Each structure stands twice: as structure tokens, then as C-alpha cells.
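> Build me a model from this:
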Amino acid sequence: MRAAVMGSPIGHSLSPFLHRAAYRAMRLDGWSYEAIECDEARLPEVIGGMGQEWAGLSLTMPLKRAVLPLLDTVAPLAVEVGGANTVIFHDGARHGENTDVYGITQALAEAGVRPTSALVLGGGATAASALAALRELGLGAVTLAVRDPARAGETAQVAERLGVALRVETLDKLDALLDVDLVISTLPGEAGDRFAARLAGVPALFDVVYAPWPTRAASAVEQAGGRVVSGFSMLLHQAVKQVELMTGRTDVPVEDMRAAGEEELRRRAG
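Here you go, the predicted model:
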């Protein structure tokens, strides 16, 4: 069986290392997992040409929203979030799932972070998944800080579908928004780094960046005594759920996958 991660750019993806490690440990000798460069324009052609030998796809940006019209069925959570990062092929049909939300909730649980209030930085697809994860953790209201509120419209619609009361503020007001248990930064590394000193006093930071790690923001929070969760933990756990969905098995070797991902990150850093 074949599986792959698709997006653009895709060369940096850790997903092949995680999934292949799972296949080895699970002795799925006939399974392969590759990385496919694919943008929104090529997506219909590429996904339309996949036959019975395909088990599933992992999707990264910019395909999570673009894939929805190409699917036969979509899980309710993926509909609410407005994006599917996973496609399962079964009996000639394409089914969409969102495992990013699971990845976030598992990453926070693994770190012992149980927020009662949260601030999300950034307004893209990952921020939408963060809102869904926070809802699953029991939060009914979340603050979103973005550079331009006019560009947070889709995320605001997600919050409405989720039943989460969303307060949208601008990043230049960050200092007044930090009285929370948890900050989730969905900003790219360099964009998040400029807020490092201001974030230093928060109790916990979940930074979705995983390379290079630690980010300046993560270092500032950790040095001040706060808890820090890396984007690698989210990536790992969402991949675990993807392997479950694609293979139909629940004996997914989390630690083998973690070790493979960490080894590759060390190789890249060194």
C-alpha cells in the first residue's frame, strides 16, 4: 500500500520519517510513504489519479482547505475546522479527517498543560485547529491575536461553528492579553521570535514551530519557569492518529516514531 504527504513546499517535511518508522515497527513490509510536491492548482489532478493501491494522504499547507471539495465524505470535526489534513482512501471513495486537533490535545496532555484560559497568536488553519482543541479541553471562550483582524474572517467562522466565543485583538496589544494560562503561537518562527521577551512571563507556551528549536519565544518562557510545548509533539501525535486511520490498526508505536523524528531533527541541526 502507498501513502504520502503532499503540500508545497514539502522538502522539509518530517512526516516520511515518522510514518516509515511506524511501518517498520509494525512490520508493514508492503507499505511505502513518500513526499509529493503539490500546490492547489495540481491537487485535483494528482488526487484524481490515485488508485486502489493508495491508503491515504497527509496534507500540509496550502492543501488542507483546498481538498474539501474533492472529498466524498468529511468527518464532522474537519467540517467544523474547515480543513482536512488527512485523506483516507476506501472502496474507491475519499474521506477527509482532521488529526491536527488530536495532535494539539495530546501534546498538551503529554506536557501536563490543562488550561482554563488561552490566547492564540495567528489566524490561519493551525489557529483554527487550536480553537477546536481548546474547545475539547473545555474552553468556551478564546482570545485571538492577529496582525490584521480583516484576515481572521475564516477563523472567526470556525469559532462560530465550534460554539467558541472568540475575541479578536491585534498583536500590537499583546501585553494586555497575556493574563492567561496558555499561549498558543501559530506564527512562523521569525514572526513569533519578536514577541519573545513579552511572552517570557506566561505560565505555558505551545509553539507550533519545531525547527529550529527551541525558538526564542520558547527559550524565554522556559528560562522564566514556564512550561513549553514544541510543535514536534503536535506533529508526532497527529501522525500517530493518521497511521491508525490509514492502517486500521491501533498498535501504533509512538516511541519509535518519536525517536525517528528526533533523530532526523538532530541530523538537520548538526
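
> all contacts plus neighbour counts: C-alpha atoms, from now on.
Noted.

> mind listing what's buried in stretch 70-87?
Residues of stretch 70-87 classed as buried: 71, 73-74, 77-87 (neighbour count, 16 or more other CA atoms under 10 Å).

> wait, which of those residues is closest to Gly189?
Within the buried residues of stretch 70-87, distances to Gly189 taken as CA to CA reach their minimum at Asn85, with 21.2 Å.

> structure for this one too, so we can compare:
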Amino acid sequence: MKTLYGVIGNPIGHSMSPLMHNDAFQEKGIDSHYQPFLVKSEDIEKAVKALKVLGVQGFNVTIPHKRAIMPLLDEVDPLAEAIGAVNTVVRKGDRFIGFNTDGMGFIRSLEESCPFPLDNKAVLIIGAGGAARAIFYSMAASGIKNIDICNRTPEKGEDIIKDCPFPCTSASLSLQQAEQSMELYDIIVQTTSVGMHPETNAMPLNVTRIKEGAFISDIIYNPLETKIMKTFCALGGKGDNGIGMFVHQGALAFELWTGIIPDSDRMRNIVQQQLGG
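Just a heads-up that it's a prediction; the model follows:
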């Protein structure tokens, strides 16, 4: 009988994770299956109990359950606790342990795509939501020391900075302040939904004053190239979309479950094919 893994969320039909993980199981010769489970918010507690009874060995957690699942788990990894969200659950014996691979998946992607080392670089994160928090804390935990945040409401950025348990030097800016100081940053990380399909002509802020040779990472991958990335690259910068983050957070989850490092290039190809690119 195949070992069972899965993903819970609502909606869940659009998820590319089953294709990605089931291919990885087959490619690595692992007799397992990854199943999507539609779970409504009011059923999350029942679902966690059912997954344990079914013998599920690990599962991903997506919208809207990343925060709600935390008190239902037997243990939560310190980084996930700091971020305040779990996207990967690992079974150890009869215990469910929660992790967050979103931020570290982003860093792996950034290390892969950025044309220069990340050490001693100045970073600006656009947005102050859940993705921004995961990326900020994972960067700080990885030793990146200079990370600023800009947001429509700077108070949300201030909360992220204040709650960060890892050492770094940071400031929370308004969008207008960020536009005026854009040339200070080596790396721009765009974490908002601005520019996502169907609002593809929108940008979260003006980037005309970018630093020469700067890099932008936009976690959106629909479209594959957002307006802010097109504008940034037309001004001489370089950039990448959110496919890498999605792939590497999945690869890290696979590694946590199995102890085996999957072929991330193969995972990327599957996701790109599904997106039509």
C-alpha cells in the first residue's frame, strides 16, 4: 500500500503540487501518493484528526489554513512559530510537526537566480503580508542583515520588524519613501498581489530610480513577467518570477518528508508546462 501525502486548502483544484510531488515520488522510486484534500475552514480540526487516523505521513497547507492549523499540531518549528504560519507538516511517530518552507524556498530560489552573492546586500521587501513576513524572517535567519520593508501602511512593516527574533538592521517605509530611496537597494522583493492576473497593468510602486545592476524578485508567476519586472529590467536591472519560490518550497517539503533531495529542475519544468511556458 502506498504511503500517503497531500495538501489541504480551499480552493484546492488549481494546485500544481500533486503533479510536482507525484512525479518526484515516481522519479525517485518511492512508493507514495500525494493527494489534494478540499478542507473548509470550519472543518480544519476534523481534517487534521482524520489525516492522522489515515496514516498520512506529511502534507502541505495552503490558503486559508496556514495560521489556523498551528494550534492543532503537536509541535511547531521555531522559524514557523516566528513567521506565524505553517505550510508543511511532517509526521514523526504519531506526532504532527509544522514547518514553514516558503521563506527558505524563496532564499534558495534567490541564490539560484540572483547574479551576485547575497552577503552584505541591501534588501527592500515590498508588502507586509504573510509572504513578506516569511521571507523577511527567513532572510534574517540566514544572516542577511540589511532588510527594509515598504507598505501602504508602514505600521504593518513595523510589526514585522519588531517581532523578528533574528538580528538585522531594518526600517519600515511608506511606498513614497521607498520610491525616493530605491537606488539604495541591491535586491527588491515584491510580495504583494499587485500585478497578478487579471490586473496585469498595475505596479505596487514606481521603480524608475533603481540602483545600477539591481535585482528584482517578484513572487507572482501569473503572469510570468509582471509589469514591475518588465519596467525594472527595461531600466537595466535583472529579475525573476515566483516559480522558483514555489518549486523550492515544495522541494524542501519533499526533503523533510523523505530525507531525499528531489530534482528541482524537473519540478520547475512541470510547473512551467502547467503554466503554458
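
> now, the most widely separated pair of the buried residues of stretch 70-87 of the first structure?
For the buried residues of stretch 70-87 of the first structure, with distances taken as CA to CA, the pair at the greatest spread is Glu80 and Val87 (16.2 Å).

> Chain neighbours aside, what residue packs nearest to the residue nearest the centre of the second structure?
Residue closest to the mean C-alpha point of the second structure, counted by CA atoms, centre = their mean, is Asp102 at 3.3 Å. Closest residue to Asp102 of the second structure apart from its sequence neighbours, by CA to CA, 6 or more residues apart in numbering: Gln249 at 5.1 Å.

> Please apply the same query to Pro214 of the first structure.
Computed as CA to CA, 6+ apart, the closest residue to Pro214 of the first structure that is not its neighbour in sequence is Ser230, at 7.9 Å.

> Can you find the partner of the one you found in the second structure?
Matched to the second structure by TM-score structural alignment, Ser230 of the first structure sits across from Asn241.

> Now do the same contact list for its match.
The neighbours of Asn241 of the second structure, taking CA atoms under 8 Å, 6 or more residues apart in numbering as the test, are 217-221, 224-225.

> Spell out which two among those residues are the most distant pair, please.
Across the contacts of Asn241 of the second structure, no pair lies farther apart than Ser217 and Leu224, at 11.6 Å, counting by CA to CA.

> more crowded one of those two?
Set side by side, Ser217 of the second structure and Leu224 show unequal neighbour counts under other CA atoms under 10 Å, the larger going to Ser217 at 24 against 20.

> Tell me if the more buried one really is in a strand.
Yes - assignment of Ser217 of the second structure by DSSP: H, G, I helix; E, B strand; the rest coil places it within a strand.

> what do we get in the first structure for it?
That one, Ser217 of the second structure, aligns with Phe206 by TM-score structural alignment.

> Against Leu134 of the first structure, how distant is that match?
Between Phe206 of the first structure and Leu134 of the first structure the distance is 12 Å, computed by CA to CA, to the nearest Å.

> contacting residues around the residue nearest to Asp102 of the second structure?
Taking CA under 8 Å, 6+ apart as the criterion, Gln249 of the second structure is in contact with 101-106.

> at 10 Å what do you get?
Contact partners of Gln249 of the second structure, counting by CA atoms under 10 Å, 6 or more residues apart in numbering, are 87-88, 100-109, 255.

> residues contacting Ala130 of the first structure?
For Ala130 of the first structure, the set of contacting residues under the criterion of CA under 10 Å, 6+ apart consists of 81, 100-105, 119-120, 123-124, 136, 142, 184-186.

> State the three-state secondary structure for the aligned partner of it in the second structure.
Under the alignment (TM-score structural alignment), Ala130 of the first structure pairs with Ile135 in the second structure. On the three-state scheme (three-state DSSP), Ile135 of the second structure is labelled helix.

> measure Ile135 of the second structure to Asn151 of the second structure for me?
Separation of Ile135 of the second structure from Asn151 of the second structure (CA to CA) stands at 15 Å.

> Quick check: the residue nearest to Pro214 of the first structure vs Arg266 of the first structure, distance?
The span separating Ser230 of the first structure from Arg266 of the first structure equals 15 Å under the rule CA to CA.

> And for Ala239 of the first structure?
Following CA to CA, the distance that separates Ala239 of the first structure from Arg266 of the first structure is 19 Å.

> Now do the strands in the stretch 151-270 of the first structure.
Ranges of strands within the stretch 151-270 of the first structure are 165-170, 182-185, 204-207, 227-230, based on DSSP state E, counting those that start in this stretch.

> ok, which stretches of the stretch 51-200 of the first structure are helices?
If you assign secondary structure with DSSP state H, counting those that start in this stretch, the helices in the stretch 51-200 of the first structure sit at 63-66, 76-81, 100-110, 125-136, 153-162, 189-193, 196-199.

> which one of those helices lies closest to Gly261 of the first structure?
If you check each of the helices of the stretch 51-200 of the first structure against Gly261 of the first structure by CA to CA, helix 100-110 wins as the nearest, at 14.9 Å.

> which part of the second structure lines up with that closest one?
Structural correspondence for helix 100-110 of the first structure: residues 102-112 of the second structure, per TM-score structural alignment.
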